[in-house]
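Participant: What would the 3D arrangement of this be:
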Amino acid sequence: MDREIISTENAPNSPLYSQGVRAGSVIYVSGMVGIDVATGQPAGSSIQDQTQQALRNCEAVLHAGGSTLADVTLVTVLLAQPADFVGMNEAYADFFDSAPPARAVARLGPVLENILVSIMMTAHTQN
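Facilitator: Next up is the predicted model:
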């Protein structure tokens, strides 16, 4: 199966991974952290700020691949601090308030300075 690399300047990037990959009608979005690409810094010090930014970063990759949050079927959230679960849910609900996708939440493995959350997604599109 052919695969297409998805990239955008509107989300954090690295030479070590693709921001997103399309394989057929499926888009896989790599783990996006709450970094504001305009500043290169975390979007804030709260889990809510960083969750919102991580979701906006995921959304930017989806848009670059011709998709939207409405196409998302699975979200995986990795938290640096499990105690941030409630705060993450508060911010998450603003993006997926009705008919949310399937979701898993686990602990973020590596310690990344000032990073509280990483979010990855899978979307199924009509394309």
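Participant: Only C-alpha atoms from now on, for both contacts and neighbour counts.
Facilitator: OK.
Participant: Quick check: V61 vs Q126, distance?
Facilitator: Relative to Q126, V61 is positioned 17 Å away (Cα to Cα, to the nearest Å).
Participant: higher neighbour count, these two?
Facilitator: Legend: neighbour count by other Cα atoms under 10 Å for V61 and Q126, higher for V61 (29 against 9).
Participant: Can you tell me the SS state at the more buried one?
Facilitator: helix (DSSP: H, G, I helix; E, B strand; the rest coil).
Participant: got it, and Q50?
Facilitator: Going by three-state DSSP: Q50 is helix.
Participant: Next up, the contacts around it.
Facilitator: V33, G34, I35, P42, A43, G44, I115, L116, V117 (Cα atoms under 8 Å, 6 or more residues apart in numbering).
Participant: Tell me who's in contact with the fourth one.
Facilitator: Applying Cα under 8 Å, 6+ apart to P42 gives the contacts G34, I35, D36, Q50, N114, I115.
Participant: how about those residues in CSV, adding distance to S18 and secondary structure?
Facilitator: Output for the contacts of P42, formatted as CSV (distance: Cα to Cα, whole Å; DSSP: H, G, I helix; E, B strand; the rest coil):
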residue, distance to S18, secondary structure
G34, 17, coil
I35, 16, strand
D36, 18, strand
Q50, 21, helix
N114, 22, coil
I115, 19, coil
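Participant: Another for comparison:
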Amino acid sequence: MELKELVSMEASPALGPYCHGRKYGNMIITSGQIPLTKDGEYVYEIKAATTLVLNNLLSIVEAGGGCRESVARVDVYINSLDDFAAINEAYAEFFGSHRPTRVCVQVEALPENVPLEASMIAFAEE
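Facilitator: Take a look at the predicted model:
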């Protein structure tokens, strides 16, 4: 099997020496995404930021042949646990009845003082 690089034209550009994601077989692993639009604008309002990050991640998963329902795990890093309820609300709206596994931890700092960063593990539909 070949390790393939994934690129999404909908997600924000990588800010460092990494790619949007990788696909090996039917497994898709994304890099972390912060709430940055593809046009380079940061989003700080927590619900809008969460939705943007999840949409950016989903676009990478889709570039690898996956879909929302194929997302198995989401790792979320947040600046403040005070935002936990709002993140959960946006997360539930985004996924609906699909409930991927999740890790959510508070971290000391994120780039540009954004409120969260997240990544996904998903599977391509074959």
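Participant: For the two chains, what TM-score is obtained?
Facilitator: Once superposed, the chains reach a TM-score of 0.90 (TM-score structural alignment, normalised by the length of the second structure), with 125 aligned residues with a Cα RMSD of 1.5 Å.
Participant: ranges for the helices of the second structure?
Facilitator: Applying DSSP state H to the second structure gives helices spanning 46-63, 84-95.
Participant: The last one maps to which residues in the first structure?
Facilitator: Going back to what we said before, that points to helix 84-95 of the second structure. Alignment note (TM-score structural alignment): helix 84-95 of the second structure is matched to residues 85-96 of the first structure.
Participant: who's in contact with that stretch?
Facilitator: Contacts for stretch 85-96 of the first structure (Cα under 8 Å, 6+ apart): I47, Q48, D49, T51, Q52, L55, L79.
Participant: Not counting stretch 97-113 of the first structure itself, show me its contacts.
Facilitator: Counting by Cα under 8 Å, 6+ apart, 72-82, 117-118 sit against stretch 97-113 of the first structure.
Participant: Which of those fall within strands?
Facilitator: Within the contacts of stretch 97-113 of the first structure, residues falling in strands by DSSP state E are V72, T73, L74, V75, T76, V77, L78, L79, V117, S118.
Participant: Find the nearest non-adjacent residue to the third one, please.
Facilitator: Put plainly, it is L74 of the first structure. A102 (4.7 Å; Cα to Cα, 6 or more residues apart in numbering).
Participant: With the second one instead?
Facilitator: Closest residue to T73 of the first structure in three dimensions, ignoring its sequence neighbours and counting by Cα to Cα, 6+ apart: P101, at 4.7 Å.
Participant: got it, and the first one?
Facilitator: Taking Cα to Cα, 6+ apart, and ignoring the residues beside it in sequence, V72 of the first structure has A123 as its nearest neighbour in space, at 3.9 Å.
Participant: returning to what we had before: what about the residue nearest to L74 of the first structure, how many residues nearby?
Facilitator: A102 of the first structure has 12 nearby residues by other Cα under 10 Å.
Participant: next one: D97 of the first structure
Facilitator: 8.
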